[in-house]
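[1] I need the structure of the sequence given here:
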Amino acid sequence: MGHHSPSDDKGPTLLILTCLLFSLAFITTVLRCWVRWGSRKIGVDDGLMALTTVLSIGRMAIQIVSVRYGNGKHREFVSDHDYQIINMLTWYTQILLFPTICLMKVSICLLILRIKDTRTLRYILGAVITGLVLTNLECLVVLLAECSPVKAYWNGTYADHCWPAAVRIYSIYLQASYAVATDLICTGLPIYVVWSVSSIPLSTKAAVCGLMSLGLVATVCSAIRAASLGTTTDDLSYAYCIAAIWANTELFLGIIAANLALSRSIYKYFSEHAKKLASNTSGSRASRTPNLRNSLIGPSRMGYVMSPEPSMAFEATYIPHSIQSFASAAPLKPYKNAATFFEMDEIEKGKL
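    Sure thing, here's the model as predicted:
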């Protein structure tokens, strides 16, 4: 306390990195769900990834507010009131973090099963998913039960109403350790599954494996996130900001890597739709002129036909001056009985 620099503020770094990574995660998730929905192939894995992205929006919004109160600064540069607000908001972001990470990794496991569904793979991924739910749930339970009342976590009465901070920290160590193991599994399994499917082209296999390898970066971030936590609670506005930076990097890179693994399908979907749109546009232009010409020279227009020539219709009949000539403005009389345009053309040909 007292030996830190006021310029040592990690809040801007948290905001810039979070907004950048979230933008990429949001765009790729929207494209993924759009393509799956348009192709009528949307599944539970897509829904879970969409839910993960929605929860991350709430988490990011809370972090933006916390930086306004001084999150990222050292304790001596933050007022007591703002420090309590930061701790309260940090508690909420942790509540959102663990279910969000769990949903993201369960989505990846289900995506692997959509690529190749075998009995052995179902057992392996079922065990992985069970462990993910349990390890993230225990962190959530510890956070909720750590203090009684809960607001003691941030209102300055922590020592009197809460468990030792080591309980929460070690529960996070357990969760992070299992997260590292599952990251390795969720990165290695897609590579194994994709390479074992003979119908997938070699270039596609290489691209998918390369993109899924981004999950290894998330693995490193998960390990650093756990290592950045300590059992001391005297400078949480700074320490938890650093932990949040690594947690957001882990979360958003995991979402981006999972979505980009489907980038070939996304590209194919939009390229095919672009070709269809171009084909329909050129076809409509090509047919517009003949259709217009036919409508002008054909015997019918808008369900009406021209009256017969006066010389044919009124042969040897006196025509009063009040009746206009065909050349000036001959009236058009409608067909009766609502015939189709094709039928009207045939009728007119018969008459003529």
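
[2] drop to CA atoms for contacts and neighbour counts, all remaining ones
    OK.

[3] what about the nearest residue to G11 once chain neighbours are set aside, how many neighbours?
    What sits nearest to G11 in space, not counting adjacent residues and going by CA to CA, 6 or more residues apart in numbering, is G72, at 4.2 Å. Neighbourhood size, G72 [other CA atoms under 10 Å]: 27.

[4] same check on G47?
    A total of 15 residues lie near G47 under the criterion other CA under 10 Å.

[5] who are the contact partners of it?
    C33 (CA atoms under 8 Å, 6 or more residues apart in numbering).

[6] 10 Å instead, please
    29, 33, 53, 103, 107 (CA atoms under 10 Å, 6 or more residues apart in numbering).

[7] pick the one among the residues you listed closest to T249.
    Among the contacts of G47, T53 lies closest to T249 (CA to CA), at 13.5 Å.

[8] how about the closest one: what's its closest non-neighbour residue?
    Nearest to T53 is F26, by CA to CA, 6+ apart, at 6.5 Å.

[9] and the strand or helix carrying that neighbour, what does it pack against?
    Assigned by DSSP states H and E, F26 belongs to helix 11-38. When contacts are defined as 3 or more CA pairs under 10 Å, 6 or more residues apart in numbering; DSSP states H and E, helix 11-38 sits against helix 44-68, helix 236-260, helix 263-297.

[10] and of the ones you listed, who's closest to L111?
    Among these, helix 44-68 sits nearest to L111 (CA to CA), with 5.9 Å.

[11] now find how far off-centre that closest one is within its chain.
    Here helix 44-68 shows a centroid-to-chain-centroid distance of 11 Å under the convention CA atoms, centre = their mean, to the nearest Å.

[12] here's the other one to compare against:
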Amino acid sequence: MSLSTRDSTYDAGPSILRDVWGLTGVAIVIVILRIFAKARIGKFGADDLLMAFALCTAIVGSIMITLAVHYGFGQEVSTLRDIDVSKVILHDYLAQTFGLAGGAIGRVSFVVFIIGLLVQKSSQRIVLWVLISLQVAVNLLFIIIIFVQCPGHESAIWDDTGKKKCWDLHVQAYYGYFQGTFNAATDLGLATFSTYIFWNLNLKLRIKIGLVALLGLGIFAMVAAIIKTVQTRVLATSDNDPTTATVTYDRWLFIETYLVIITTSIPSIRSLFRSMKSRRLNNQKSYELSSRYVGSMHTTSRTRRRDSSIDGKGIMNASEGNLSNEVFARMESNIETPQSSHSRESVIIVDTKCSA
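    You can find the predicted model right below:
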């Protein structure tokens, strides 16, 4: 696709396309690896379907921003010749819509993953399901505001016709501050929750740190969400130069969205690399680590066995590669914090040569 005549002194179009499509490519690779890793061990689930949907939604947003640039987005409107500015604004709004939706769905996918992986207490499940509802509601309302801000004159959003009947642009900007702050707080909350759960398991320190680091990668998305939220102020003045006002805002919106998709998918692909290492290190020295389980032991002849010589204890033989499969593929979805008084102890034999 050729771009429109781009003879403006200021032209941010090509740079935003490089950023957006660079992240799009990385996200596609990571999600494909995620799906392969989960399908390989028979644990492809609802969270993976949601993440694939989030990626597809974000890709549509990338296409919309590309079309916006094609029509002149990124150049000062006063320097454009023979350009239909309404098309620029329309595709800019569509890009924002799909970008916002992709980030929200990606966060919902991660919460579903966390619920299946770590949560046993009903109170924690309720809190996380409420968080899912709020994530959908808060982001959906922002999208609705974008398209109903000119009641009865929808085309006025990108056309001057009926513009006087539109809401003040500050409405969109103020709600954008709230939406961005909520998303950043969600990323921080999920990282903190994952850290709290794993830190209270009886695992070796280096294993804890590794697992916490993987599940806490959403902090990077939080930083992008904060920067995007600061840029939300431009929505209140976007009419002044509609083809350049939201360039930085859009860039950080897509950085945030793709970081959500990438960072929350990385924990699921760890099993691919750990399983490859475990095949080479299956004869290394092992140590015993204690962990706690609730409910029945779902035994498999390949990864665990019961040892009758230890009363009341289940023995699970696993390398850290298999531990990764167990934890991150939710083969041990009944891990619980050691504070539970009605849990019973088992021993995980973990290969110390594998890094967390």
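
[13] about what we covered before: so the residue nearest to G11 of the first structure is in contact with C241, correct?
    Yes. The criterion here is CA atoms under 10 Å, and G72 of the first structure meets it with C241 at 5.1 Å.

[14] okay, and the common contacts of those two?
    Residues touching both G72 of the first structure and C241 by CA under 10 Å, 6+ apart: 9-11, 13-14, 66, 86.

[15] biggest separation within those residues, which pair?
    Top of the distance list for the shared contacts of G72 and C241 of the first structure (CA to CA): T13 and I86, 16.5 Å.

[16] quick check on these two: which one has the bigger neighbour count.
    A count of neighbours by other CA under 10 Å puts I86 above the other of T13 of the first structure and I86, at 28 against 14.

[17] helix or strand for the residue mapped onto the more buried one from the second structure, just tell me which one.
    Alignment note: I86 of the first structure maps to V88 in the second structure; criterion TM-score structural alignment. Using DSSP H and E, V88 of the second structure falls within helix 85-118.

[18] on contacts alone, who are the packing partners of that helix?
    helix 46-70, helix 122-148, helix 169-199, helix 218-231, helix 247-280, helix 320-328.

[19] and that helix, how far from the first structure on average?
    For helix 85-118 of the second structure, the mean deviation from the first structure after alignment is 1.3 Å (mean CA distance after the TM-score superposition for the first structure).

[20] distance between that helix and the chain's centre?
    Mean-position distance between helix 85-118 of the second structure and its chain equals 9 Å (CA atoms, centre = their mean).

[21] buried residues, that helix. List them.
    85-118 (16 or more other CA atoms under 10 Å).

[22] and the angle for that helix with helix 46-70?
    160 degrees (axes from the mean of the first three to the mean of the last three CA atoms, to 10 degrees).

[23] relative to helix 320-328, how tilted is helix 85-118 of the second structure?
    110 degrees.

[24] quick one: the helices and strands packed on helix 85-118 of the second structure as a markdown table, columns for distance to W21 of the second structure too.
    Converted to a markdown table, these look like this (distance: least, CA to CA, whole Å):
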| stretch | distance to W21 of the second structure |
| --- | --- |
| helix 46-70 | 7 |
| helix 122-148 | 23 |
| helix 169-199 | 22 |
| helix 218-231 | 17 |
| helix 247-280 | 10 |
| helix 320-328 | 29 |
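
[25] wait, which of the ones you listed is closest to W158 of the second structure?
    With CA to CA as the yardstick, what comes closest out of those is helix 122-148 (10.1 Å).

[26] check which residues of that closest one are buried.
    Within helix 122-148 of the second structure, the residues that count as buried by 16+ other CA under 10 Å are 125, 128, 131-132, 135-136, 138-140, 142-143, 146-147.

[27] S39 of the first structure and A207 of the first structure, how far apart?
    Distance of S39 of the first structure to A207 of the first structure, computed by CA to CA, to the nearest Å: 22 Å.

[28] hmm, I typed the wrong one, I wanted T187 of the first structure.
    Separation of T187 of the first structure from A207 of the first structure (CA to CA): 13 Å.

[29] now the common contact residues for the two.
    Each of S213 lies in contact with both T187 of the first structure and A207 under the rule CA under 10 Å, 6+ apart.

[30] between those two, tell me which one has more neighbours.
    T187 (24 against 16).

[31] quick one: contacts for that one?
    For T187 of the first structure, the contact set (CA under 10 Å, 6+ apart) comprises 108-109, 181, 209-216, 219, 257-258.

[32] next one: G43 of the first structure
    G43 of the first structure neighbours (CA under 10 Å, 6+ apart): 33, 36-37, 107, 110-111, 114.

[33] again with L17 of the first structure
    245-246, 248-249 are the contacts of L17 of the first structure under CA under 10 Å, 6+ apart.

[34] ok, A46 of the second structure next?
    Contacts of A46 of the second structure (CA under 10 Å, 6+ apart): 52, 109, 112-113, 116.

[35] residue in the second structure matching L97 of the first structure?
    L97 of the first structure maps onto G99 in the second structure, by TM-score structural alignment.

[36] my read is that that match contacts L140, right?
    No. Here G99 of the second structure does not reach L140: they are 11.7 Å apart, not a contact under CA under 10 Å.

[37] quick revisit: would you mind giving the residues in the second structure matched to the helix holding F26 of the first structure?
    Against the second structure, helix 11-38 of the first structure falls on residues 13-40 (TM-score structural alignment).

[38] how about the counterpart of L211 of the second structure in the first structure, secondary structure?
    Here L211 of the second structure is matched to V208 in the first structure, going by TM-score structural alignment. Here V208 of the first structure takes the helix state, with states given by DSSP: H, G, I helix; E, B strand; the rest coil.

[39] and R40 of the first structure, that's in a strand?
    No. Using three-state DSSP, the secondary structure at R40 of the first structure is coil, not a strand.

[40] what sits against it?
    By CA under 10 Å, 6+ apart, the neighbours of R40 of the first structure are W34.
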